[in-house]
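Q: here are the coordinates; sequence isn't available:
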């Protein structure tokens, strides 16, 4: 991992994260129009259609067992998206992303190595306290719990993806799990959402799905061919920081000094866990 090869991998990984957060910024702008459930459904629906059309998964790529695992993965993906979008209706993008990030951080710590890996949960806990400011009523508690619940589902997603990735080509698995997520999410959408669909909203939803997950998935796949696991995990640990910047620049969300310090603590914990060898796979791009 040297020279231009590594530098290109870094740029691709960063571009993937920027695309993810831009997609989430578009999602936040839609919540007031069609609700958090409608926004989650619209993105998942378009992403499912795009992946089915582009990938066209072959039945021969699956066994009944692996296909069932992909279906379960799709259900978990739907839960992550619905919970996270609901949290964005109550708290800032950077804060929600940092709280959700506790899920994959926990997986990284559990699978990590070295004596210092227990340091990272403590650092992350400090970050959470700074973000939530429980003694001052700093953020909406329901929004915080929704983001943390999304993080729990994210941790489950990582473990499931590791199993699926051992037996199914990644693109084929994604092309099944994403349409399943779209179908599952449709059961949790208010019927009023479907009546609000206009050509403009459908077009915005298409753009949102391209930003997340289609474009980041391609960029991340290319980056993984150029970077070590530890280096890639470190870059992905910067996700909450990118969310903070995008939220500030595009959504006028000001986290305050405590919020900035909290996100910095979560990012540092993620980097530490990744360098410890625990972060063995990419951030799930279906979630953002």
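A: Good, I have the coordinates. Nothing here was measured: the structure is a model prediction, and the numbers come from that model. Numbering: from 1, shown residues only.

Q: hey, let's count contacts and neighbours off CA atoms from now on
A: Noted.

Q: state which helix of this protein is the longest.
A: In the chain, assigned by DSSP state H, the helix with the most residues is helix 3-55.

Q: and residue 68, how many neighbours does it have?
A: Using other Cα atoms under 10 Å, residue 68 is surrounded by 15 other residues.

Q: the helix or strand where it lies vs helix 3-55, what angle?
A: Using DSSP states H and E, the secondary-structure element containing residue 68 is helix 64-88. Taking axes from the mean of the first three to the mean of the last three Cα atoms, to 10 degrees, one finds that helix 64-88 is oriented at 100 degrees with respect to helix 3-55.

Q: figure out how far the following helix or strand past helix 64-88 is from the centre of its chain.
A: If you walk from helix 64-88 toward the C-terminus, the next helix or strand you reach (DSSP H and E) is helix 93-100. With Cα atoms, centre = their mean, to the nearest Å as the basis, helix 93-100 stands 10 Å off its chain's centre.

Q: what's next to helix 93-100, contact-wise?
A: Residues outside helix 93-100 that contact it (Cα atoms under 8 Å, 6 or more residues apart in numbering) are 24-25, 84, 87-88, 128, 131, 143-144, 147-152, 154, 239-245, 247, 253, 255, 259, 263, 266-267.

Q: now the longest helix of the chain against helix 93-100, angle please.
A: Going by the same axes, to 10 degrees, helix 3-55 makes 90 degrees with helix 93-100.

Q: then this one, side by side with the first:
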């Protein structure tokens, strides 16, 4: 995911961050539909509405995230937006240690924000917006996964979101004409931009989100949020290696506090994970494990 994000940063000087997020979404849709075509039932009724909400939440999370990493280091952005999953994890139970986890996360984010607010308050606000959408992604993603057709609904939801957010392609880069100008579509004809967009779709959307659906079917949303604990550290390492972004002392402490907050969160409130799939018994008998 964050190798893809590092590649996306290289496009920001030609295409607006929000437009890059839309290109990534379109690339993911093309790959998903070519790989796993949903049946007619996936495009109707409550199922489509649920998938569309999930797709829009995911797309808006990525738009806010790209706008944030255009202004903040990669690891810093992920640590700030990580407050969303931390809150989802903490709300699932009422133990004292869970409130402590929220406190640690809040302190970590405050340390990071205090360092970055003077330089880029917009970046901090975009990262907090991504945090809210990340929380929605976890909650809605669990519902989609529990329905038993996660990959199909991933494809339909992303398709709806890609169509709704098509106007974002009219946003230009730093040297482009005013917002929503047709001239801003010129870079999209570049084969390199198109190839990177498909690559972003695979690296940052198809692979991680399909794996998320697999994991969410087996664990509760709170436990899933806990399993995301490695992401701020991973993003910091990728930012350091690929983008030469070295966090300051306070930022590093803030990132570590966010990771510690997720590690502290108890398993109380998590859904039990079955040891095995149910096996049908003889006629007239219930399934056995």
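A: That came in fine, so what should we check first? This is a predicted model, so every value here is computed, not measured.

Q: superpose the two chains and report the TM-score.
A: For this chain pair, the superposition-based TM-score is 0.81 by TM-score structural alignment, normalised by the length of structure 1; 260 aligned residues with a Cα RMSD of 2.6 Å.

Q: structure 1: matching residues for stretch 124-137 of structure 2?
A: Under TM-score structural alignment, the match for stretch 124-137 of structure 2 in structure 1 covers residues 144-157.

Q: also stretch 191-206 of structure 2?
A: Residues 199-214 of structure 1 are the counterpart of stretch 191-206 of structure 2, counting by TM-score structural alignment.

Q: and the longest helix of structure 1, what does it pack onto?
A: Where contact means 3 or more Cα pairs under 8 Å, 6 or more residues apart in numbering; DSSP states H and E, helix 3-55 of structure 1 is packed against helix 64-88, helix 170-186, helix 191-196, helix 199-209, helix 215-224, helix 229-236, helix 239-251.

Q: what residues sit buried inside the third one?
A: Of the residues in helix 191-196 of structure 1, those buried by neighbour count under the rule 16 or more other Cα atoms under 10 Å are residue 193.

Q: give me the contacts around it.
A: Surrounding helix 191-196 of structure 1, the residues in contact under the criterion Cα under 8 Å, 6+ apart are 34, 35, 38.

Q: just stretch 272-279 of structure 1 next, same as before
A: Residues outside stretch 272-279 of structure 1 that contact it (Cα under 8 Å, 6+ apart): 104-105, 107-114, 117, 120, 229-231, 233-234, 237.

Q: straight-line length of that stretch, end to end?
A: Terminal residues of stretch 272-279 of structure 1 lie 10 Å apart, using Cα to Cα, to the nearest Å.

Q: kindly state which residue of structure 2 is aligned to residue 57 of structure 1.
A: When structure 2 is aligned by TM-score structural alignment, the residue opposite residue 57 of structure 1 is residue 38.

Q: three-state assignment of its match?
A: Using DSSP: H, G, I helix; E, B strand; the rest coil, the secondary structure recorded for residue 38 of structure 2 is coil.

Q: show me what residue 116 of structure 1 aligns to in structure 2.
A: Residue pairing (TM-score structural alignment): residue 116 of structure 1 is matched to residue 97 of structure 2.

Q: chain center to the helix holding residue 68 of structure 1, what's the gap?
A: Averaged C-alpha coordinates place helix 64-88 of structure 1 at 12 Å from its chain's average position (Cα atoms, centre = their mean).

Q: can you check stretch 145-158 of structure 2 too?
A: With Cα atoms, centre = their mean as the basis, the distance from the averaged C-alpha position of stretch 145-158 of structure 2 to the chain average is 15 Å.

Q: how about it: buried residues?
A: Along stretch 145-158 of structure 2, these residues count as buried under the neighbour rule (16+ other Cα under 10 Å): 145, 146, 150, 151, 152, 153, 154, 155, 156, 157, 158.
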